[in-house]
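Q: Take this sequence and fold it.
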Amino acid sequence: MTTRIAMWSGPRNISTAMMRSWENRSDCEVVDEPFYGFYLKQTQSPHPCFEDILAEQSTDYQEVVTNLTQTHCKTPLQYQKHMTHHMLDGVDLSWTKNLKHCFLIRDPAQVVNSYTNSMGQCRAQDIGIVRQAELYDEITQITGQSIPVIDSNDVLKNPKYILSEVCKALAIPFDMGMLAWPKGPRDSDGVWAKHWYHSVEKSTGFAPYGQRDFTLNEQQLNVVQEVQPYYEKMAKLRIMLPDAESN
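A: Next up, the predicted model:
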């Protein structure tokens, strides 16, 4: 029987590196953003690779759910990389009951800066931070689980500690293979990899943590201010680093 793990993140986090980490386990297969096609069809949001994604992925919500919950998996673990903004308001989340869950968060200012650099502009609804907090509450209520939350900066500071704690919370063994992986693309990558995955394809592990200076304009600061309370709510729930490493 396969244990299916859903990781809920917003864009411009370390979500693809995290997917690489899990895929490098010998006992795990991964699924890359399975609701992207559904999201694009419903919103008509002008994303890179729009037509390719609609041609590649099912845009039928229930069909995707069936694939995620009932399709046979050859490995003991299946890791599902989900974007929170893909889960539109009002979608049926009852399918999440029999999965295990984790939430990956990131400082909103960093997200807004990175998203704007990639897309030219950034709105609150584009980065899924508000929706992430909503999904945490909804999925917790549906599943009754004590769902682990991790912050990308904490992962970069000490990936071994955070990932081992996540595995413990999910009641699965930690695998040292999660800390490093070979360079290059993967067959499991979504068709959008050609736009988004250039950096991760060059990576062999999580990048070292480092503060990067950047300046946000007024519109970007307004987005940060709008989503900050939702991030802070989630940050209070996160797995904490040992005190000496938290600063």
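Q: use CA for all of it now, contacts and neighbours both
A: OK.
Q: What separation do you get for Q62 and G184?
A: To G184, Q62 is 32 Å away according to C-alpha to C-alpha, to the nearest Å.
Q: Contacts only, for L40.
A: Counting by C-alpha atoms under 8 Å, 6 or more residues apart in numbering, L40 touches H47, F50, L54.
Q: if you set the cut-off to 10 Å instead, what comes out?
A: For L40, the contact set (C-alpha atoms under 10 Å, 6 or more residues apart in numbering) comprises P46, H47, F50, E51, I53, L54, T59, H86.
Q: please give me the structure for this one as well, since I'd like to look at both together:
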Amino acid sequence: MPTLMIFVKQQILFLLLNFLIRAIMNQKIIGLWSTPRSRSTAFMWMIKQRGDFLVLYEPFWPSAYYSKERIFNRVPDITPQAEYNYQNVLQDLKVKSQNNRLFIKDFPYYFIQIVNNEFIDYFQHTFLIRNPAQMLPSYYYKMPDLDFEECGYKELFELFNKVVERTGKIPIVINADDLVENTRDIVKEYCSRIGIPFMAEALNWNPPSNSNKIGWWDNGIWHDDLRISYGFQNTEKSYLKIHQDQKLLSLYNLCMPYYEKLNEYCLLQRK
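A: Below is the predicted model of the structure:
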């Protein structure tokens, strides 16, 4: 009888272990899709503080700029790397997700051309938006030769529509201003919607040290605000205003319609 009980317990443990393994393997990668200069890196850093996710920064960025399939030529004197080709990166994400709860943040304009039903099915899609009137001056300051395609609003909206069409559901959309003004409520609702526990302690953090590399191209100019932050916060900067520069105004007029459409679905309605 004791031998039988031991055998039964072993079988139960075996079944439970297999169930947990299958559950992990079937978990979708959580994707935070955004545009540049929209507090997405701060959001990623908040998720990293939780300790229950493997967090990856813009895995498709090298594909867009450094692969043999690159779509941007900002670094013309490089040797394209096949390891960064889109399917190789996607396969790497799939492998990592088999043993880890995976969270990535990325910009759809890096990869929108490869999005199909299989791609959509592999992710749990969440969106972060920011008013172009705030995003563009910051982006322009960092990258004066930016163009509409690298603003990313059109591709963000295109991915949103593809997700809705495929799933029949409206994905989570967060307005970046709400992360500052209603941090706890927004993050708590975000966690509830994607099915993870809310951890209030992750809302505050120690700034990344100078030796702590945040992303692929961390040359000291893109994450300077995060390196002095302890949570989601506004920063006062003397950027050009939209109406003070014709290029900014033109980009604003192109980006704003996509922002407004996405804003209709955000967790808190904003004017």
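Q: Which member of the contacts of L40 of structure 1 exhibits the greatest number of neighbouring residues?
A: H86 (22 neighbours; other C-alpha atoms under 10 Å).
Q: residue contacts, that one?
A: 10, 33-40, 42-43, 126-128, 131.
Q: Next, see which of the contacts of L40 of structure 1 are matched by contacts in structure 2.
A: Among those, the contacts conserved in structure 2 (both residues aligned by TM-score structural alignment, their matches' C-alpha atoms under 10 Å) are P46, H47, E51, L54, T59, H86.
Q: Which single one of those residues is nearest to D107 of structure 1?
A: H86 (19.6 Å; C-alpha to C-alpha).
Q: What about the counterpart of W205 of structure 2 in structure 1, how many residues nearby?
A: Under the alignment (TM-score structural alignment), W205 of structure 2 pairs with W181 of structure 1. By other C-alpha under 10 Å, 18 other residues sit near W181 of structure 1.
Q: what's near enough to touch W181 of structure 1?
A: A17, R20, S21, W22, E23, N24, R25, S203, T204, G205, F206.
Q: hmm, try it at 8 Å
A: Neighbouring residues of W181 of structure 1 by C-alpha under 8 Å, 6+ apart: R20, S21, N24, S203, T204, G205.
Q: for C28 of structure 1, same thing?
A: Contacts for C28 of structure 1 were tallied using C-alpha under 8 Å, 6+ apart; they are W22, T75, P76, L77, Q78, Y79.
Q: hmm, which of those are common to structure 2?
A: Using both residues aligned by TM-score structural alignment, their matches' C-alpha atoms under 8 Å, structure 2 keeps these contacts from the contacts of C28 of structure 1: W22, T75, L77, Q78, Y79.
Q: Excluding chain neighbours, what is closest to the first one?
A: If I follow you right, that is W22 of structure 1. M178 (5.8 Å; C-alpha to C-alpha, 6 or more residues apart in numbering).
Q: Report whether the one you found is found in a helix, as I expect.
A: Yes: under DSSP: H, G, I helix; E, B strand; the rest coil, M178 of structure 1 falls within a helix.
Q: Is it in contact with N24, as I believe?
A: Yes: with contact defined as C-alpha atoms under 8 Å, M178 of structure 1 reaches N24; the gap is 5.8 Å.
Q: Closest one of the contacts of H86 of structure 1 to K160 of structure 1?
A: Nearest member of these to K160 of structure 1, counting by C-alpha to C-alpha, is G10, at 22.1 Å.
Q: Y139 of structure 2 -> structure 1?
A: Matched to structure 1 by TM-score structural alignment, Y139 of structure 2 sits across from Y115.
Q: what's the mean deviation for the lengthiest helix in structure 1 versus structure 2?
A: Longest helix of structure 1, by residue count under DSSP state H: helix 218-235. Helix 218-235 of structure 1, aligned to structure 2 and superposed, deviates on average by 0.9 Å (mean C-alpha distance after the TM-score superposition for structure 1).
Q: Tell me which residues are up against that helix.
A: 105-109, 112-113, 122-124, 129-130, 133, 149-151.
Q: those helices in structure 2, which residues are they?
A: Counting by DSSP H, structure 2 has helices at residues 2-26, 40-50, 61-66, 86-99, 117-122, 132-142, 153-167, 176-181, 183-194, 246-263.
Q: Tabulate those helices (TSV), appending distance to H223 of structure 2.
A: Formatted as TSV, these follow (distance: least, C-alpha to C-alpha, whole Å):
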stretch	distance to H223 of structure 2
helix 2-26	32
helix 40-50	8
helix 61-66	16
helix 86-99	24
helix 117-122	29
helix 132-142	11
helix 153-167	21
helix 176-181	16
helix 183-194	20
helix 246-263	22
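Q: Comparing these, which comes out most buried?
A: helix 61-66 (a mean of 22; mean count of other C-alpha atoms under 10 Å).
Q: quick one on the thing from earlier: in CSV: the contacts of C28 of structure 1, plus distance to L170 of structure 1.
A: Below are these laid out as CSV (distance: C-alpha to C-alpha, whole Å):
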residue, distance to L170 of structure 1
W22, 13
T75, 17
P76, 14
L77, 11
Q78, 13
Y79, 12
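Q: Restricted to strands, list these.
A: Those of the contacts of C28 of structure 1 mapping onto strands are L77, Q78, Y79, per DSSP state E.
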